[in-house]
Structure formats: C-alpha cells, structure tokens
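*Asks:* Could you work out the structure for the sequence below:
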Amino acid sequence: MSESIEEVVFGGGLTVRVAREVAAAAEPVLAQLLADGVPAKLAAKDATLWGPDAQAEAAIRLGWVDTFQRSRDLLPQLAELCEELADLDHVVLAGMGGSSLAPEVIALTLGKRLTVLDTTDPGQLATALADRLDRTVVVVSSKSGGTVETDSHRRAYLQAFLDSGLSPAEAGRHFVVVTDPGSPLEATGREMGAFVLLADPDVGGRYAALTAFGMVPTALAGVDVAELLDQAEEFATTLTGDTGNPAFTLGAVLGAAALRGRDKLALVDDGSGITGLGDWAEQLIAESTGKQGSGILPVVVETPISAGATGSDVLTATIGGALGVGAVPGSGVVPHVSVNGPLGAQFLCWEVATAVAGRVLGIDPFDQPNVTESKQNTNKILDEGLPAATPSFTEGAIVGYGEANSLETASLEGALRALLGATGEHGYLAVMAYLDRFADADTAKLRELLAAASGRPVTFGWAPRFLHSTGQYHKGGPQAGAFLQITGDAAADLAVPGRPYTFGQLQAAQAAGDRQALSGRDRPLLHLHLTDRAKGIAQLLDVAARLQSHKER
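*Replies:* Below you'll find the predicted structure:
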C-alpha cells in the first residue's frame, strides 16, 4: 500500500483520496476523459461513449444517470404502500444480484431489519419460511421476471401462506412485485393479487440501487429512502465538472491501475458507518468489467490488514461513511484509494466510476455476455439429471473431486495445496460456497486463511448469489482463476411448488452447471462435498489453517 495520500477530491458530500503514485498514473487518463468531454456526455446519456459495439445496449441502460430525480415519482406510492401494509412488519426480499445487494446494504447501514433471500439452499429457505409468516410481506424482485431462484421463492411462500389457511386473495396481499413493465412477473403478480410496482426499464440491475429495486423493500423496512435520493442528487452536482469530480477521478484511477497491472481491487470497510457496500460494489464492478478477457476483480476483504488486501497487482481501496474533520481514512492503514461519504452518494459515485473505467478499458460496462452459460447448463441438468462423477478422495466428512487441470487430489491437504499453487504469479482463487450463509457462516473464514496460505487474492462468494456477480468475471474476465467449489448435504429438502424439482436439486444443478462452465475453460477446479456440514467446515478450516501456518514458517 501507499505511504502517503496525495490527491484529495471532494464534492457533493463525498471525498476521494488517492495515493501519490496512483494519482500520477491516472492523471493522463483523467486528462483524456476531460478532453473528450466525457463528463458532459455522460450527463447527457450519450450512448456512444463506449464505442459502436456497445451503443445499442448503452442506449437502453443509462437511466441510472439521473434516477435520483425520476425515482422521486415513487415516493407517494411507497408512502401509500407502507400505510396499507403497516401490519406486516417482517419484510422478506426475494431477489438476486442487483435486486438484493443494494437493499441489503441500505438496511444494514441504516439499522433496519430485512430478510434477504438470494439462495436456493433448502435449510436457509426453511428457516425464513418459519419466521413470523403471519406478519410477513414478500417483495419479489426480478428485472427480467424470469429469475429461477426468485420464482422458486415466490412459489414456496405462496404455498406456505395457503397452507396456513389464507385464501388466494388473502395470500396475494402478502406479496409486492417489483419488475420491469411487460415482464412475465408483472402478469403473475397481477394474477396473484399482489401489489405491483414497475421499475425503470432503462436501468440495468446492477445500476439499480436508487430505483424501485432498492427503494421498495427498504421503504417497507422503515428506511427514509428520500434521504438517499437527496444524497445522490447533491453528489450529482459534481459530475459535470473538470475539477472537484470525485467519481471521474475514481473511474480514471480504477481504469489506469488495471491497465498498468493492478487489476485486482481490494474493497475494505473502514468501519466508519457503511456496512456491506463492498458486496454491492463487487457485483457492480465484476459484472460490468469482467469480459473480453479483461476486467477488474473486486476482492472484498475483512479489514485493511487482512490477507489479500495488498499485492503488486492489487489496488487497495477503503470505503465508508463521511469522516469527521481531521479524521484519517483507512483505519490505521494508508490505502491507495479511500472513498468516504453518505450511502446515496456512494451508490452514484461507484456507478459513474465503473462506467468510466469501462470506457478506459475499452469494454461495454452494461452487458453480461457470459452470465447465461451457467443458467443454461443448470436447466439442462434439471432436465437430464446430474452428471456422474467419481470421487478423487474421501476424508472425514469431505468428499473431493478434482474437476480440471489434473490437480493432485490424493488427500484434502494435497488437493488444496495444489489448487493454491495453480493460482500462479498473477492469478486468484475464488471460493464458491453452495451452503446456508447463516447456518454455515464459518465457511467464509476460508477466504483469509487461503489468502494467507497462497499469498494471492482470494474471493469468497455464497452461491448462487455470486453467479449474478463475480460469475461473469470468472468466465469472461482474464482466465487466471483457480476455483474451489463447496457443496453439502442438507438436513432436509424442500419442494419447489409446481416444479418437478426440489430446492436441493436446484442447488445441486446450479453447482454442477457452473462446474461445467469453468471446466470447459480448462481452469483449475476442486469440488469439495460435505457429507456433514458442521464437521466438514471444521475440518476444512483446520486444514486451511495448517496451510497458512506452513506458509508463515
């Protein structure tokens, strides 16, 4: 990390600080952006900014530039909805990717209770279904209206309401649908008698934090969403200036650093009042830039001194709330970049910066060409069944499968050691857990242990939510990743009403579908299946800790 912070750019309540050498590298890039008139063109929603190949997609994806203004039209509807549903104080959000990550950040940061369902794990879903069902309102959010996970959640909750004795009309009152106009979910919602709120079709999911997707569930949870819009609107006054433009400075820094080899971005919560922003930014950046063999890999790390927060190819960024006068960013560590300000401003800043970085890298930041591959594999497996696989080893509660690149898999420790070695000098390891992110939360401790053991950036993603986030980068970005997939037996399965499969079968098919997509690229892949989740997680953490200890000797 840098020894000193040199450049300070502030405006609209948000401050970006940049280390001296990073600022120097970004200076010519920023100068070119300004010379090309990019700030004014972006404010005018000029779809030509990313080249002719991206123009058609960009033309229908730039509504986020001023959504803080247009989303105000929702405020009266939200007030009426909150009054109508005042007796339903347990808000469940069924949504994936851009439909769930921003609302979760908003609720966590502002101290409101929101149950987010972005899983197909039967245990996690069963826990949610058993929680205050009579007081539950389910917000079903899907831009396309065809997201299989979200549709499955809707089916499970509808059946639960009917089984509790509610009539179909009474059950419908417990649902709020957020989707694009004309989607299949709009029609389904109206047939159910749900409350239906239509989203802005000119905003892609990962840029939709300040649209209906971010505002509806959080307003129901008790958030003053108008305040977020106010923060974004104040920040927007900085976006057309040649000076005092934090978002363009940040975008130039991200793009210039990636071009010079710092193409991993460590995102660190500095503890100053915004919770979970790294997870939202991870999806925004990975899915927007990870394509055509290039991109920026976000790595969400626990603290500024955690393993994986630094490296010759890592740009370290701390993120958090507004700092007091004289406060120093970074929680005692000086990062390459720090971004501090209110949440509404943070959303808009990172959206602009990501779009700007896309221009610098020469890619379309609004498409996601590789996301559907794993979905198609999943659908085929649901139709035809899981492909046969022969275990490479069984050790305690863990069954291991070496899926690609002939990893040495005679033992758990040997397989993990081989996988870490396969990351190479400029690679990364992605840990992908198809488990319950609450009951099996200790699994996330693997990230730091394996980062310390390998000396390389390590990402951690709960499945299937990461498929709507870093999954695009895994397939479309630089082919430098090694992959650890973790699955596990569930204590009990749960039917998906009206479908010929269970949640457990859907989860297994999603895991197998992603394995096929990664194996098809000849990437190093180790699949570990836990026959007993608690014992298997403990066993895995123990081996990872030994590998870390050996590395430190």
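*Asks:* rest of the way, CA atoms for contacts and neighbours
*Replies:* OK.
*Asks:* what's the spacing between residue 330 and residue 110?
*Replies:* Noted for residue 330: a distance of 21 Å to residue 110, by C-alpha to C-alpha, to the nearest Å.
*Asks:* The two - which one has more neighbours?
*Replies:* residue 330 (25 against 17; other C-alpha atoms under 10 Å).
*Asks:* I figured that one hits residue 270, correct?
*Replies:* Yes. Taking contacts as C-alpha atoms under 8 Å, residue 330 lies within contact range of residue 270: 5.5 Å.
*Asks:* Please determine how far residue 422 is located from residue 342.
*Replies:* Residue 422 sits at a distance of 40 Å from residue 342 (criterion: C-alpha to C-alpha).
*Asks:* Please apply the same query to residue 348.
*Replies:* Residue 348 is 10 Å from residue 342, by C-alpha to C-alpha.
*Asks:* for comparison, sequence B:
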Amino acid sequence: MTIEVSLGASAEAAQEVKERLVAEGVPAALTAGDPALWGPDAEAEASIRLGWLNLHETSRELLPRLTELAERVRAGGIDTIVLAGMGGSSLAPEVICATADVPLTVLDTTDPHQVRRALGPGDGSADVLRRTLVVVASKSGTTIETDSHRRIYEKAFENAGLDPAEHIVVVTDPGSPLHRLAEESRYEVVLADPNVGGRYSALSAFGLVPSALAGADVARLLDEAAQVRPLLAQNEGNPGLELGALLGAEALRGRDKLILRDEPSEITSLPDWIEQLIAESTGKDGKGILPVVGADAAEASDQYQVTIGPEAGAFVDGPLGAQFLVWEYATAIAGRVIGIDPFNQPNVAESKENTARLLKEAGDGPLPTGRPILVDGPVEVYGDVPGHPKDLADVLTWLLKSLPPQGYLAIMAYLDREAAFDAAAVGEASFEETAEAWAAADIATLRGLLDHRTDRPVTFGWGPRFLHSTGQYHKGGPQNGVFLQITGAVTDDIEVPGKPYTLGRLQLAQALGDLRALTSRGRPAVRLHLTDRVAGVRHVLSAAKEL
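*Replies:* Predicted structure coming up:
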C-alpha cells in the first residue's frame, strides 16, 4: 500500500513550512497526541479530541460485533440500510459506501419530500419497512435533524406493526441523551470513542457501523490506515506532513481557496468529506481555508488545486482508509500553521439557536419570512437588493458584482437533493440523455453556471447538511462571502411525532435562522423561494444562462 502526495508548483512554499514544522518537532509530537501543539487556548479541547490518531487500532474492537450484527441483519431479511445522521455522522459512510459500491440511503436533510422518498410509498409500507434498518447516529445525541428522523421512523415502524427495536441501531457517545433513550427503547447501541470529534470520526463507529451494515469491507479501511500510520511520525516521507504544509503554506500567502478535483479513481466523492473536515476545522477567528468542490480549475491568485487521484500538479493518491487519516493529520497540521484550533466549531451553534428562537417566537403562527422584493414567475426574491431589479437575472447579476476581490459565492439549497432524478427514468434513454435531463432539473447545476461567469470561487451546499460543514466557515472564516439561499414550497409535509413542528416548518426555520446569522455580518445575501419547485428550478437555471 502506498499513498502519494505531490505538491506541484507549490512545493517550494510548502517545503519552507515543512522545515519549520520539523524543526519544532511537530510530526513526533502530533503522533504522540500532544494537545499543546495549537496553543494554550486550544489545549483543553485538543486533549479530548485526538483519539482519531489511533482509530486504526481501537476501532478493531468493533469488527467482531459488526460482523455478527451484519449477519443477523441479513438473516432477518433486511436489505435496506438508512443512515440518519448529519455532518461527520453521514459524510464518511456516504463516501465509504459509494466507493465500495454498496447501497446506503443517507438522511441528512429536513426536506420532507426527500424523507418521504426514503420511507417509501405511503410513508412506508409494511413490506418496505420490514426490510429496512435505520442507523440513528449522533455524537451529541441531541442533533435536531436526526432526532426528527428517529421519531418519524419509530412511528412508521409502529404503524406497520413492527417493533422499532428490531429495526433501529443507535451510534452515539457514552452517556448522551440518545444513549439513554436507546437503552430505554431496547435499541442496539454501538458506542463511539468520545475523544474523537465528529469530522475526524471516519474510522470510528460513526463511519464503520452503517458502512459495515450496508456491506462495505470496513476492516480493509483500518488496514489501510494502519499501514500509513507509522509514516506520520517521520520527518521525511510523511504524506500528512507534506499535505498539511501545503495547506498551511498556501493559506499564509493568501491562497486560501482550495479547489478539490475528483479525478476517476477507485475512490468516489471524497472531496465532499474533505470539504467538511477542512472548512469546519479551519474556518474561524476570521481565518480559514475554503474548500471548493466541483470547480473546473483554480482561476485566480487566491486559489490553488489539489486532485484526488494521480494527476498533473498537486494531488493525493492512495486507498480510502489511508486518505482519511492523512487528510485528518494534514488538517491538524494546517491548523497549527495558520494559528487556529482545528477541533472546535465556535459558530456552529449560532444558526441552531436562531432556528430554535424562530420556532419558539412564531408559535403556531407563520414564520417571519418577510415580503418578497420581486416575484419572477415561480420564484420569489427576498433580500436587500439595490437598484430595483426587474427580474431574476438582475438579482443574480448583482450577486456576482457584489463579490469582493478575495471573496466567494455560496449557494445554499434547502431542497430535495434527489428530486432531479424524477426528470428521467434510468433505462428510458441513453446515459448522456438521462444525465442531461437530470442536470437540467438539478438546482446544483446553478453552481457551474455561475462559476463560468466569475473568476471567484462558487460553492454549493444542500441545507441543512452544509450547516454541519461549510456553515462554520461562512460565519467564522473571513467575512468576504456572498450568499444565495434557495428554499421551496412544501406540498407534502411530515409531522414530527412529539414535536410542535413539521419537517417543512423546521427546514424553513433552519434556512431563516442561518440567513439571519449571515446578514448580521453585513454580507450580501438573497433568498430565492420556489413557489413551484420543478418550475422554479428550471426558471432559476434559465435566468443564470442569460447572464
């Protein structure tokens, strides 16, 4: 097993930083788990967040139980694994299962239409639910999205005459509220290492349990990480040190936009996981590295590109388990270089608190959406846009013109991320025709359309999924972002049992709460509300093509 890190044109700058880190004894100190590496203010947090360095060993204790649990699940006729989790509890399993080509349904959304897709016809027929196992994963045990999913599935199982205890597995930290609830409910519980933060938990129970149940070879991931682990203590031939020096060196010289390219390789969608790891770890104290997924190339002086897979220029190539560990190590190194604590997330709670406040203040009444400044067909526009825009194209043009020289545009879509698949059924047309139909119906296509009209980086995130990743960077990182939020009318809502809100209401409150957090910083922000989701997506994409 080998893992290769090529620094490309950035080798000279990275070498200087690497030499300084070696002189300071950082590689040996980090692999030994020294919590003082990030300064006295970070030491308390770091002292309980370095367990990821040894997961290649400690997680092996889970393997016999996971094998037994997977065999029991399959013997019980279960063939559908649903993962209810957010951020670090969902992104790694999604990459692991996509790479292993095993099916896993990930619920990291509050969109009721997407949740209904997972439930199946009629909010879950007895036949569908009988073959379904839900992994409820939350480190804190209080994640509102995951708690909502658990409540909805519990009711669905009960309505189908099934015992939820036979269809729910819980992954959480010891002593969390979810741990206590799971024991009371007789759910199978797998406890995670409490000394591992969510975004560093790929090789912990959070990454391994749902992946193993779905059919992935998780022992192989640990083997791959174990083989690269000894290299991380070395001063030379250390891929984590070289990558971390690259990330830190580029940020120090003002190149703080990391374009992540995913070339065809044995690994699928790793940049989505890296995005959360780096953005949430470094985006704070007005500093940070902004990962940009999906861009064609780095286009300006504050951008550089790293490719997953062998390619010209800077790249990282190697098996998935090793890459997880190397990127985690590199992110911790980059945190030291740029002078931040890579293990806290001081701004994540802000949007959560705004959401709770909005729901409480609104009571049974409507949420405070305000009045649209413009209605263009199936799209309502909210925000403070000067100059009396006459249509959606004017609004998008203003957003692009508002981008500062070192800024970025963030598109945040609180919609069903699988809705575009309704545009064309697989098998009814050629692959090219099907892909074209999907792209024409997918709001994520907007990222590429706007990216071609600016040399500033354009990011795209599904809400509330991104709140657990780039959401920290938006609020804690450099205050040079411009924000485009997209919400949509809910036509088929879902009650959250035991709570005074529906999923659709929670989703809108999350969007409005985050928008409030962003506008409080004085950054340009617009919300587009699609009164008809299908027509609205088409209209937004059409307007972007006109620019």
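*Asks:* And residue 348 and residue 342 of structure 1? Which one has more around it.
*Replies:* Counted by other C-alpha under 10 Å, residue 348 of structure 1 and residue 342 do not tie: residue 348 has more neighbours, with 28 against 22.
*Asks:* Excluding residues flanking it in the chain, which one is nearest the alignment partner in structure 2 of that one?
*Replies:* Here residue 348 of structure 1 is matched to residue 325 in structure 2, going by TM-score structural alignment. Nearest residue to residue 325 of structure 2 in three dimensions, chain neighbours excluded: residue 225, at 6.2 Å (C-alpha to C-alpha, 6 or more residues apart in numbering).
*Asks:* count of neighbours near the one you found?
*Replies:* For residue 225 of structure 2, the neighbour count with other C-alpha under 10 Å is 25.
*Asks:* in what helix or strand does it lie?
*Replies:* Using DSSP states H and E, residue 225 of structure 2 sits in helix 218-228.
*Asks:* Can you tell me which helices and strands the next helix or strand after that helix packs against?
*Replies:* Toward the C-terminus, helix 218-228 of structure 2 is succeeded by helix 239-252 as the next helix or strand (DSSP H and E). Where contact means 3 or more C-alpha pairs under 8 Å, 6 or more residues apart in numbering; DSSP states H and E, helix 239-252 of structure 2 is packed against strand 4-7, helix 11-23, helix 320-338.
*Asks:* which part of structure 1 lines up with helix 239-252 of structure 2?
*Replies:* So helix 239-252 of structure 2 sits over residues 246-259 in structure 1, by TM-score structural alignment.
*Asks:* how big's the offset between the matching stretch and structure 2?
*Replies:* Here stretch 246-259 of structure 1, set against structure 2 after superposition, deviates by a mean of 0.5 Å using mean C-alpha distance after the TM-score superposition for structure 1.
*Asks:* quick check, distance from that stretch to the centre of its chain.
*Replies:* Relative to its parent chain, stretch 246-259 of structure 1 has a centroid offset of 20 Å by C-alpha atoms, centre = their mean, to the nearest Å.
*Asks:* Next: stretch 538-553 of structure 1.
*Replies:* That offset, for stretch 538-553 of structure 1, works out to 28 Å (C-alpha atoms, centre = their mean).
*Asks:* Likewise for stretch 140-154 of structure 1?
*Replies:* 17 Å.
*Asks:* which parts of that stretch are buried?
*Replies:* 140-145, 148-154 (16 or more other C-alpha atoms under 10 Å).
*Asks:* same question, stretch 10-28 of structure 2
*Replies:* So, applying 16+ other C-alpha under 10 Å, buried residues of stretch 10-28 of structure 2: 10-11, 13-15, 17-18, 21, 26-27.
*Asks:* So which residues make contact with stretch 165-177 of structure 2?
*Replies:* With contact meaning C-alpha atoms under 8 Å, 6 or more residues apart in numbering, stretch 165-177 of structure 2 is reached by 130, 132-142, 178-179, 182, 185-194, 205-206, 209.
*Asks:* same thing with stretch 272-284 of structure 1?
*Replies:* With C-alpha under 8 Å, 6+ apart, stretch 272-284 of structure 1 has contacts from 97-98, 101-102, 104-105, 108-109, 206-207, 267-269, 297-300, 319-323, 343, 350-351, 354, 466, 468-470.
*Asks:* quick one: contacts of stretch 381-392 of structure 1?
*Replies:* Counting by C-alpha under 8 Å, 6+ apart, 399-402, 409-410, 501, 505-506, 508-509, 512-513 sit against stretch 381-392 of structure 1.
*Asks:* From start to finish, how long is it in a straight line?
*Replies:* 22 Å.
*Asks:* Could you work out which of the helices and strands packed on helix 239-252 of structure 2 reaches nearest to residue 480 of structure 2?
*Replies:* Comparing those by their distance to residue 480 of structure 2 (C-alpha to C-alpha), the top pick is helix 320-338, with 18.0 Å.
*Asks:* Tell me the buried residues in the helix or strand that the closest one is followed by?
*Replies:* Going down the chain from helix 320-338 of structure 2, the next helix or strand is helix 348-362, by DSSP H and E. Neighbour-count burial for helix 348-362 of structure 2, counted by 16+ other C-alpha under 10 Å, picks out 348, 350-352, 354-355, 358-359.
*Asks:* and after helix 348-362 of structure 2, which helix or strand comes next?
*Replies:* Going down the chain from helix 348-362 of structure 2, the next helix or strand is strand 374-376, by DSSP H and E.
*Asks:* which helices and strands does that following strand pack with?
*Replies:* Using 3+ C-alpha pairs under 8 Å, 6+ apart, strand 374-376 of structure 2 sits against strand 379-383.
*Asks:* how close does the next helix or strand after the strand it packs on sit to structure 1?
*Replies:* Where DSSP H and E defines the elements, the next helix or strand beyond strand 379-383 of structure 2 is helix 392-401. With mean C-alpha distance after the TM-score superposition for structure 1, helix 392-401 of structure 2 departs from structure 1 by a mean of 0.7 Å once superposed.
*Asks:* Give me the contacts around helix 392-401 of structure 2.
*Replies:* So helix 392-401 of structure 2 is contacted by 376, 381, 385, 389, 409, 454, 482-484, 524-525, 540, 543-544, 546-547 (C-alpha under 8 Å, 6+ apart).
*Asks:* Out of those, which sit inside strands?
*Replies:* If you go by DSSP state E, the contacts of helix 392-401 of structure 2 have 376, 381, 409, 482-484, 525 in strands.
*Asks:* Narrow the residues you listed to those that are buried.
*Replies:* Counted by 16+ other C-alpha under 10 Å, those give 381, 409, 482-484, 525 as buried.
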